[in-house]
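1. What follows is a predicted protein model with its sequence.
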Amino acid sequence: MTIGGSGDGRPSKNQRRDAARKKATKIRVEQRKKDRRNRVFVRGGIAVVGIALLAMIALVLVNSIRPAGPGPANMASDGVLIAEGMTAVKTSSLQPDSKTVPSKPDATGTVADIRVYADYLCPFCSQFEKANSDQIVKWVDSGAATVEIHPVSILTHKSSGTQYSLRAANAAACVANYSPDDFYAFNAALFAKQPKEGTAGLDDAAIKALVKKAGVNDELSEINACIDDTTYKSWVVASTDRALSGPLPNTEIEAITGTPTVLVNGKQYVGALDDPKEFAAFVLQSAGETYSTSTPTPEPVPAG
């Protein structure tokens, strides 16, 4: 038997080289096809991620820049007017483009018109409320005065990013809308539990607990939802802007420059915030009637 001859059936060197070239060409073609498929998948994946990111951004923008809704009921003047018997004066809610409706002072001149612009994070507002709330309640309850509370949020940036000032003012608007006769008690409760500037302030759960403590029962679930949704956020911002830009109705004071801004019959109180006797004397002077520091029941002016 002959071994290694030309008839052994093995491919020649040239045949092996051609086969190697064909195999390499096939591998390159397959790799190019694979690369193209991968590029398509990557581009498709990027497109899907991009669309998802755009959708998320759009959702955030929609939620953060919601169209302004109607303002709260019973705050057509941007404040809650509380009259004899500590009963809130009822008004309809206003559309965002509607003008505010200023409250009309007593035409007889025998009822003191007290208005307070306050921020729930303002420590000076808390001083005034704690010192004067009891006597204001006596005056209003007896019919000797009215008090109108205007919540504003000029200290929103001073609560470690939680926007406490704005959230508290929104909660006050929620109470005014659903349970206006409990507004003054809730207003006092917010000041009694006032956090310090620069802190996170009360969270929404703590604010809702104060609503319940203020005596709200019938509309509690609606108010809680209103707080969670910051329903009147845009209204708080707009009403604060109106107070800062003016004009303030029924007064020669053009606009507020800080809080508290306290007006009695259109005149601004600039005395000690923590001295109830000084404030009572100012009420007497501004109202043009004689009031005692305990019960400001009008007395007739002696004949000259």
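-> Everything's here; your move.
2. Only C-alpha atoms from now on, for both contacts and neighbour counts.
-> Fine.
3. hang on, residue 70 in a strand?
-> No: read with DSSP: H, G, I helix; E, B strand; the rest coil, residue 70 is coil and lies in no strand.
4. Quick check: it vs residue 111, distance?
-> 31 Å (CA to CA, to the nearest Å).
5. With residue 262 instead?
-> Distance from residue 262 to residue 111, counting by CA to CA: 16 Å.
6. got it, and residue 243?
-> Distance of residue 243 to residue 111, given as CA to CA: 24 Å.
7. now residue 217
-> The spacing between residue 217 and residue 111, counted by CA to CA, is 31 Å.
8. quick one, which of these two is more surrounded?
-> Taking other CA atoms under 10 Å, residue 217 and residue 111 do not tie; residue 111 has more neighbours (23 against 13).
9. Surely the more buried one is in contact with residue 142?
-> No: proximity of residue 111 to residue 142 does not meet the contact threshold set by CA atoms under 8 Å, at 10.2 Å.
10. Could you pull out the strands in the stretch 101-250 of the chain for me?
-> Listed in chain order, the strands of the stretch 101-250 of the chain (DSSP state E, counting those that start in this stretch) span residues 112-118, 145-151.
11. Distance to residue 176 and mean neighbour count added to the ones you listed, as CSV?
-> As requested, the strands of the stretch 101-250 of the chain are exported to CSV (distance: least, CA to CA, whole Å; neighbours: other CA atoms under 10 Å):
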stretch, distance to residue 176, mean neighbour count
strand 112-118, 15, 24
strand 145-151, 10, 25
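12. closest to residue 195 out of the ones you listed?
-> Checking the strands of the stretch 101-250 of the chain against residue 195 by CA to CA gives strand 112-118 as the closest, at 14.7 Å.
13. now the closest one and strand 145-151, what's the angle there?
-> Going by axes from the mean of the first three to the mean of the last three CA atoms, to 10 degrees, strand 112-118 is angled at 20 degrees with respect to strand 145-151.
14. Let me see the contact set for residue 233.
-> For residue 233, the contacting residues are 166-167, 170, by CA atoms under 8 Å, 6 or more residues apart in numbering.
15. Among those residues, find me the one that's closest to residue 138.
-> Nearest to residue 138 out of these is residue 170 (CA to CA; 27.1 Å).
16. what's the neighbour count on that closest one?
-> Neighbour count for residue 170, taken as other CA under 10 Å: 28.
17. another structure for you, compare them:
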Amino acid sequence: MNTPRSRTPLIIGIIAGAACLVVAVILVIAVATGGYLVLRGNSEPESGGGPAGSSAELVSPPGVAEDQPYLELSTSADGPVVDVYLDFLCPHCKTFQQAQGEDITAMADAGEITLRVHPRPMLDANSTPPGYSGRAANAALCAYAEDQRSWPAVEAALFEEQPGAEGLEDEDLVGIVDGVAGTDIAECQAAGTYIPWLEDVVEPEARESTSGTPTVLIDGEVVQVDFTQPGAIRGAVEAA
């Protein structure tokens, strides 16, 4: 006489098969929609944001408020406010600096104007690899942080050594700054200390206030002169 077999293993097999089918369907849907499954442990995911070599924290230059989009290089009690917007990869900015830079620095040193410089990373996407405008501005700001009086010399030197679309390596920027300011900015440059300030504070304001570089405002009004003509900005200041 045959003993009746238990149906329990059959039922368990059916349940297990159904469970496998459900898991397979979920995986197919996840792959098809570009999703993924994550098994979470107790550890938080590692941070990986921000451009390579830049600081994740927004650090403004010494004496500059976090939301202030410029360096105030001089302050005049009764002279006009002169805002200069520049980009270290901009060829026209190089021409502007060579034609007007000496006069602007002289007026600032004499207390004739309140000079505000806005170093933009506007042309970051135009260099290969991208990012030269911001890195060059960061180098100038690293020097400024050590000695605020060094800005005019560093600005002039960076424009004198202005590269093409290939940009310059950080070690070249460090060498240029050291050559004119006698300041070692290697650590500051490697950290990209001021790049978040340039990208998140300087550039957004510049996009609202200007249409490109170089741009000069005197008491908030855009100056319409021939920047290639020496003395043009001095004349505009005297007429203000």
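-> The structure has been received and is ready for your questions. Since the model is a prediction, treat every value here as computed from it, not as a measurement.
18. still on that earlier bit, wait, which of the strands of the stretch 101-250 of structure 1 is closest to residue 223 of structure 1?
-> For the strands of the stretch 101-250 of structure 1, the distance to residue 223 of structure 1 is smallest for strand 145-151, at 16.7 Å, taking CA to CA.
19. what about that closest one, how far off from structure 2?
-> Strand 145-151 of structure 1 differs from its equivalent in structure 2 by a mean of 1.8 Å after superposition (mean CA distance after the TM-score superposition for structure 1).
20. Which residue numbers in structure 2 does that strand align to?
-> Matched against structure 2 by TM-score structural alignment, strand 145-151 of structure 1 falls on residues 113-119.
21. Just give me the longest helix of structure 2.
-> As assigned by DSSP state H, the longest helix anywhere in structure 2 is helix 8-32.
22. In terms of secondary structure, what does whichever helix or strand comes after that one contact?
-> Next along the chain after helix 8-32 of structure 2, taking DSSP states H and E as the criterion, comes strand 71-74. In terms of contacts (3 or more CA pairs under 8 Å, 6 or more residues apart in numbering; DSSP states H and E), strand 71-74 of structure 2 is packed against helix 91-109, strand 114-119.
23. would you list these in CSV and tack on distance to residue 186 of structure 2?
-> CSV is the format used below for these (distance: least, CA to CA, whole Å):
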stretch, distance to residue 186 of structure 2
helix 91-109, 24
strand 114-119, 20
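24. most packed of these?
-> strand 114-119 (a mean of 23; mean count of other CA atoms under 10 Å).
25. coming back round to it: closest one to residue 156 of structure 1 out of the contacts of residue 233 of structure 1, please.
-> Scanning these for proximity to residue 156 of structure 1, where the rule is CA to CA, the winner is residue 166, at 5.6 Å.
26. And the closest one, what's its match in structure 2?
-> In structure 2, the residue matched to residue 166 of structure 1 (TM-score structural alignment) is residue 134.
27. Please apply the same query to residue 81 of structure 1.
-> Per TM-score structural alignment, residue 81 of structure 1 is aligned with residue 72.
28. same deal with residue 179 of structure 1?
-> Using TM-score structural alignment, the equivalent of residue 179 of structure 1 in structure 2 is residue 147.
29. One more: residue 274 of structure 1?
-> The equivalent of residue 274 of structure 1 in structure 2 is residue 228 (alignment by TM-score structural alignment).
30. Repeat that for residue 239 of structure 1.
-> Using TM-score structural alignment, the equivalent of residue 239 of structure 1 in structure 2 is residue 201.
31. Give the closest residue to that match in space, chain neighbours not counted.
-> residue 69 (5.4 Å; CA to CA, 6 or more residues apart in numbering).
32. Could you report the distance from the one you found to residue 207 of structure 2?
-> Distance of residue 69 of structure 2 to residue 207 of structure 2, computed by CA to CA: 11 Å.
33. Those two: which has the busier surroundings?
-> Neighbour count, other CA under 10 Å: between residue 69 of structure 2 and residue 207, residue 69 has more, with 23 against 12.
34. need the contact list for the more buried one.
-> 118, 198, 201-203, 205.
35. For those residues, which ones persist in structure 1?
-> Contacts conserved in structure 1 for the contacts of residue 69 of structure 2, using both residues aligned by TM-score structural alignment, their matches' CA atoms under 8 Å: 118, 201.
36. quick one on the thing from earlier: as TSV, the strands of the stretch 101-250 of structure 1 with distance to residue 132 of structure 1 would be great.
-> As requested, these are arranged in TSV below (distance: least, CA to CA, whole Å):
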stretch	distance to residue 132 of structure 1
strand 112-118	12
strand 145-151	12
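37. Residue 54 of structure 1 is nearest to which of the ones you listed?
-> Closest to residue 54 of structure 1 of the strands of the stretch 101-250 of structure 1 is strand 145-151 (CA to CA; 37.0 Å).
38. neighbours of the match of residue 239 of structure 1, just the number please.
-> Residues lying near residue 201 of structure 2 (other CA under 10 Å) number 19.
39. wait, doesn't it sit right on residue 64?
-> No: look at residue 201 of structure 2 against residue 64 with CA under 8 Å: they stay out of range, at 11.3 Å.
40. Tell me how far residue 194 of structure 1 lies from residue 229 of structure 1.
-> Distance from residue 194 of structure 1 to residue 229 of structure 1, by CA to CA: 22 Å.
41. which of the two has more neighbours?
-> Set residue 194 of structure 1 next to residue 229 and count neighbours by other CA under 10 Å: residue 194 wins out with 16 against 12.
42. ok, the more buried one to residue 132 of structure 1 distance?
-> Residue 194 of structure 1 sits 16 Å away from residue 132 of structure 1, taking CA to CA as the criterion.
43. what do you get for residue 183 of structure 1?
-> Distance from residue 183 of structure 1 to residue 132 of structure 1, counting by CA to CA: 17 Å.
44. Contacts only, for residue 119 of structure 2.
-> 70, 85-88, 137, 198, 202.
45. same question but for residue 124 of structure 2, I mixed them up
-> By CA under 8 Å, 6+ apart, the neighbours of residue 124 of structure 2 are 130-134.
46. Now the residues you listed in TSV, please, with extra columns for neighbour count and distance to residue 16 of structure 2.
-> Listed next are these as TSV, based on neighbours: other CA atoms under 10 Å; distance: CA to CA, whole Å:
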residue	neighbour count	distance to residue 16 of structure 2
130	15	55
131	18	56
132	27	59
133	26	61
134	26	59
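47. Out of those, the closest to residue 92 of structure 2 would be?
-> Distances from residue 92 of structure 2 to the contacts of residue 124 of structure 2, taken by CA to CA, are shortest for residue 133, at 13.8 Å.
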